[in-house]
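S.K.: structure of the sequence below:
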Amino acid sequence: MLTIVFLHAHPDDESSQTSGSMARAAKEGHRVVVVYGTNGDHGEIPDDLAPGETLIDRRRKEADTSAEATGTERVAWLGYADSGMTGWQQNDDPESFHRADLDEAALRLVRILDEENADILVGYDWHGGYGHPDHIKVHHVAHRAAELAARPPRLLEATMNRDRMRQWYTLVVAAGQDPGFDPDGPMDDGNPLGTPEADIHWQVDVSDFIAQRRAAMQAHASQATDIGSFMAMPPEIFAAVFGAEFYIEPGRPPGMVERWFLDV
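M.R.: Okay, here's the model as predicted:
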């Protein structure tokens, strides 16, 4: 059995990006670990915080609930502040993930990789899917940590299939809904969403884990705008959007295959 570490920028990112693969790996008996770069302190603040409860407290609880849904065995935190979107004043916070020294942040992750004797590390593509500063940082930290680990893990990059997202966009528009964005339009860093299919290596079927994906998303209910939009999708559209996950594997020959990346 393998140990797979998933590095995500904020608590809730795992639910929309890799929760199907996490649930699939856990069901097969592999050890799944999720690590968050930030505490998500610039997310939406819910109205029902208890006296003395902070947004960070709530999001940590939500992360634990999401882990239960996917079968994730360990939830860990690198301890950085949320950097906010591109151009926000939080980008300049010296405690933010965006501003963190690369080797220092990577070594925080390396400690976890070494403790776990990790076989696989999953980060993000070169622009973090949509250009968020913390997502871009995940890409660099994952690559550096893979270099520094005592036993370098196999490295994968979670991404979104831009061509598939374009199909989803068409479905949503045809259903009379507003998708809220165009995958070919400029995202947070000015680039289109995700990665063209020609540059992706793995399409992973997680259609049998749709229920776990929904539960993982629902666990992050405090982030009502994003999670609410996902939960409002008709079941058939939700299944079409979230029934597959996509990964780049640096160094692998070109060409996407529809296969579970653990079956190699």
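S.K.: contacts and neighbour counts: CA atoms only from here.
M.R.: OK.
S.K.: buried residues, the helix or strand hosting Thr170. List them.
M.R.: Thr170 is part of helix 162-174 when elements are defined by DSSP states H and E. Residues of helix 162-174 classed as buried by neighbour count (16 or more other Cα atoms under 10 Å): 162-165, 168-169, 171-172.
S.K.: over to stretch 83-94?
M.R.: Those would be 83-85, 90-91, 93, for stretch 83-94 by 16+ other Cα under 10 Å.
S.K.: for stretch 63-74, same thing?
M.R.: 63-72.
S.K.: sorry, back to before: what packs against the helix holding Thr170?
M.R.: helix 235-242 (3 or more Cα pairs under 8 Å, 6 or more residues apart in numbering; DSSP states H and E).
S.K.: dump the buried residues of helix 162-174 to TSV, plus distance to Pro11.
M.R.: What follows is these, written out as TSV (distance: Cα to Cα, whole Å):
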residue	distance to Pro11
Arg162	23
Asp163	26
Arg164	25
Met165	23
Trp168	25
Tyr169	25
Leu171	28
Val172	26
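S.K.: also this sequence, please, to line up against the first:
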Amino acid sequence: MGTMVNFHAHPDDEAIATSGTMMKAADEGHRVVLVVATKGEQGEVASDALSPGETLGERRTAETHDAAGIIGAHRVEFLGYEDSGMAGDEANDNPACFWQADFDEAVERVAGILAEESADVLTVYDDHGGYGHPDHIQVHRVGVEAARQAGVERVFYVTMNRTQIKRQMAEVESFAEAIEEMDAEQVERFEGDDFGTEEADITHAVDVSAYLERKRAAMLAHTSQITAESFFGTMTDEQFADAFSTEWFVAPGPPRTGDFATDLFR
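M.R.: So this is what the prediction gives:
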């Protein structure tokens, strides 16, 4: 058995992007570790969603631990940087945010966790952070260098299958109906060429269809961000399965020439 470390930018990223892979690894007997760079302080939240005196960061930290319990993660670590907000936000200039973090210091902290855990596998985002989010890009940069320093050879870039998403938008009725419920900014992200990765460039496809119910529960554990009335919360079972039955990864190195690999440990 081995140890998988999953490095994410904000609370709920882990549930959306890699929770099925994490559940599968844990169920197979591997140790699963979640590292989160920030507490997601820039997330949107309804004015009455927090308790008196409670900060959004505190709430999202608690939600992450709730989701980790559903996932089966064995350890959760927050690096303590502040959320940088979306690209171009004023929050990008906050000296305490992850985007402005001292690179060497951040690398040392992540490399220390990898070494402490004797990590066999590390997942980070692709080099453009999936959709250009500064904190996601920083996770890639920091994580790749931390893995190099800690000697972790199996590094995977979690991504989205751009080809599949565009195909679903055009062909799959249930997915098209879900897209109609999204706001214009979300739709624009899906349609951009800097969103996710072309299918031909993806190397690993992890089938997580057996974990969809738990995956949705892990996402909904982030109640300040993903409510029952939200885009993810209102997806039918069919729509959710269309969107989330497979989690996609890119292994750096030679391009894929045959079928997708399906196991991050082999």
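S.K.: how about the buried residues of stretch 83-94 of structure 1 in a markdown table, adding secondary structure and distance to Leu2 of structure 1?
M.R.: Listed next are those as a markdown table, based on DSSP: H, G, I helix; E, B strand; the rest coil; distance: Cα to Cα, whole Å:
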| residue | secondary structure | distance to Leu2 of structure 1 |
| --- | --- | --- |
| Ser83 | coil | 32 |
| Gly84 | coil | 34 |
| Met85 | coil | 35 |
| Gln90 | helix | 37 |
| Asn91 | helix | 36 |
| Asp93 | coil | 37 |
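S.K.: could you work out the most separated pair of those?
M.R.: Met85 and Asp93 (12.5 Å; Cα to Cα).
S.K.: Pro250 of structure 1 touches Leu155, doesn't it?
M.R.: Yes. Between Pro250 of structure 1 and Leu155 there is a contact at 7.2 Å, judged by Cα atoms under 8 Å.
S.K.: comparing the two, which residue is more hemmed in?
M.R.: Leu155 (22 against 15; other Cα atoms under 10 Å).
S.K.: so that one sits in a helix?
M.R.: No. Per DSSP: H, G, I helix; E, B strand; the rest coil, Leu155 of structure 1 lies outside any helix segment and is strand.
S.K.: SS state for the residue lying closest to it once chain neighbours are set aside?
M.R.: Setting aside the residues directly before and after it, Leu155 of structure 1 is nearest to Leu121 in space (Cα to Cα, 6 or more residues apart in numbering), at 5.0 Å. Three-state assignment for Leu121 of structure 1 (three-state DSSP): strand.
S.K.: out of the buried residues of stretch 83-94 of structure 1, the closest to Val204 of structure 1 would be?
M.R.: Using Cα to Cα, the buried residues of stretch 83-94 of structure 1 come closest to Val204 of structure 1 at Met85, 29.0 Å.
S.K.: gap between that closest one and Ala63 of structure 1?
M.R.: Counting by Cα to Cα, to the nearest Å, the separation of Met85 of structure 1 from Ala63 of structure 1 is 21 Å.
S.K.: one more: Met233 of structure 1?
M.R.: 22 Å.
S.K.: ok, the buried residues of helix 162-174 of structure 1 vs Asn191 of structure 1, which is closest?
M.R.: Of these, the one sitting nearest to Asn191 of structure 1 (Cα to Cα) turns out to be Arg162, at 11.4 Å.
S.K.: isn't that closest one right up against Asp182?
M.R.: No. Arg162 of structure 1 is beyond contact range of Asp182, at 10.1 Å (criterion: Cα under 8 Å).
S.K.: residue ranges for the strands of the stretch 151-264 of structure 1, please.
M.R.: 154-159, 202-205, 244-248, 257-258 (DSSP state E, counting those that start in this stretch).
S.K.: now tabulate those strands in JSON lines and tack on distance to Asp57 of structure 1.
M.R.: Listed next are these as JSON lines, based on distance: least, Cα to Cα, whole Å:
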{"stretch": "strand 154-159", "distance to Asp57 of structure 1": "27"}
{"stretch": "strand 202-205", "distance to Asp57 of structure 1": "33"}
{"stretch": "strand 244-248", "distance to Asp57 of structure 1": "29"}
{"stretch": "strand 257-258", "distance to Asp57 of structure 1": "39"}
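S.K.: so which of those comes closest to Ala221 of structure 1?
M.R.: strand 244-248 (22.0 Å).
S.K.: ok and that closest one relative to strand 154-159, angle-wise?
M.R.: 120 degrees (axes from the mean of the first three to the mean of the last three Cα atoms, to 10 degrees).
S.K.: show me the helices in the stretch 51-200 of structure 2, by range?
M.R.: 56-71, 103-117, 129-132, 134-150, 162-171, 173-180, 184-191 (DSSP state H, counting those that start in this stretch).
S.K.: any chance of these in JSON lines, with distance to Gln239 of structure 2 too?
M.R.: Converted to JSON lines, these look like this (distance: least, Cα to Cα, whole Å):
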{"stretch": "helix 56-71", "distance to Gln239 of structure 2": "21"}
{"stretch": "helix 103-117", "distance to Gln239 of structure 2": "36"}
{"stretch": "helix 129-132", "distance to Gln239 of structure 2": "21"}
{"stretch": "helix 134-150", "distance to Gln239 of structure 2": "26"}
{"stretch": "helix 162-171", "distance to Gln239 of structure 2": "10"}
{"stretch": "helix 173-180", "distance to Gln239 of structure 2": "5"}
{"stretch": "helix 184-191", "distance to Gln239 of structure 2": "16"}
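S.K.: tell me which of these lies nearest to Thr223 of structure 2.
M.R.: Among the helices of the stretch 51-200 of structure 2, helix 56-71 comes nearest to Thr223 of structure 2, with 7.2 Å by Cα to Cα.
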